[in-house]
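Participant: Pasted the sequence and its predicted model underneath.
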Amino acid sequence: MDQLSQVFAALADPTRRDMVARLTESDATLSELAAPYDVSVQAVSKHLKVLEGAGLVTRTRQAQCRPAHLEAEIFDLMTKWIERYQRQAEARYQRLDAVLDELNGRDQTTMEGNAS
């Protein structure tokens, strides 16, 4: 599976999305990440491993703890992918607007011709 697919798959889970949101504020240990959830530390550890596998999170060793750190650069990959499709959608809407403007202009001409 390519990295972009792994990132979107990892973020498909609401718990993992919440963990990522919390990691935007600061690095956190496993127990800190697990605190607000009504699940085991092992379950949170599995979520963290999915985020690590997708490249969203890295863990470092600081003394006895291993805080999780959000790798913000991975969001550049997602942003570029989203922006590409956003540009394509905007171009389609602009073409649609042009067609509608043309049709509206024809309608105005027809209505003016009928009013005479």
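Facilitator: On my side now, so go ahead.
Participant: rest of the way, CA atoms for contacts and neighbours
Facilitator: OK.
Participant: Centroid-nearest residue for the protein?
Facilitator: Residue closest to the average C-alpha location in the chain (Cα atoms, centre = their mean): Met78, at 6.4 Å.
Participant: Looking at this structure, which helix is longest?
Facilitator: helix 74-115 (DSSP state H).
Participant: circling back to that earlier point, and the residue nearest to the centre of the chain, what does it touch?
Facilitator: Neighbouring residues of Met78 by Cα atoms under 8 Å, 6 or more residues apart in numbering: Leu4.
Participant: if I look at it, how far off is Leu96?
Facilitator: 27 Å (Cα to Cα, to the nearest Å).
Participant: repeat for Leu23
Facilitator: 41 Å.
Participant: and here's the other structure:
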Amino acid sequence: MSGVFQRISSIWREFCKRRAYGALIHPDGIAAQAEELARLADLALRSTAALSALECRHLAQLAQSMRQLRETAHSPEFCRLSADRRLALHRQLLTAREKLLASLQKTQISTEKLQ
């Protein structure tokens, strides 16, 4: 009988997490974050002047994987992920965005006009 109560308790906790973080962990929100990160990676790839081949490859892979994540976000498998895993993914995407923006601020951006 205690197994039934534990199962009901876990379902209730999952429901509460999905209500509290609904917009952040919704597949549309995750897909939008992934698309934004892919666009930032493409922009960084095009606009920075002094990138090594490894950095270029890393940015291209990041853009490609974010586009795959955007497509996967609406799959039934993604919808079955727990709220904790989706929230962790949301936080990882935020961290990746912050790191990409920080690295872009450190590099020189190529412009057509002399500064």
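Facilitator: On my side now, so go ahead. Just so you know, these numbers come straight off a predicted model, no measurement behind them.
Participant: And the TM-score between them?
Facilitator: The TM-score (TM-score structural alignment, normalised by the length of the second structure) is 0.27; 48 aligned residues with a Cα RMSD of 3.8 Å.
Participant: Distance from the chain centre to the longest helix of the first structure, please.
Facilitator: Centre-to-centre, helix 74-115 of the first structure and its host chain are 25 Å apart (Cα atoms, centre = their mean, to the nearest Å).
Participant: Now do the same contact list for the residue nearest the centre of the second structure.
Facilitator: Among the residues of the second structure, Leu93 comes closest to the average C-alpha position under Cα atoms, centre = their mean, at 3.1 Å. By Cα under 8 Å, 6+ apart, the contact list for Leu93 of the second structure reads Gln33, Ala34, Leu37.
Participant: Reformat the residues you listed as a markdown table; add secondary structure, neighbour count and distance to Arg13 of the second structure.
Facilitator: Shown next, in a markdown table, are the contacts of Leu93 of the second structure (DSSP: H, G, I helix; E, B strand; the rest coil; neighbours: other Cα atoms under 10 Å; distance: Cα to Cα, whole Å):
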| residue | secondary structure | neighbour count | distance to Arg13 of the second structure |
| --- | --- | --- | --- |
| Gln33 | helix | 20 | 25 |
| Ala34 | helix | 26 | 27 |
| Leu37 | helix | 24 | 31 |
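Participant: residues contacting Leu4 of the first structure?
Facilitator: Taking Cα under 8 Å, 6+ apart, we find Leu4 of the first structure in contact with Leu77, Met78.
Participant: which SSE is it in?
Facilitator: Per DSSP states H and E: Leu4 of the first structure is located in helix 3-10.
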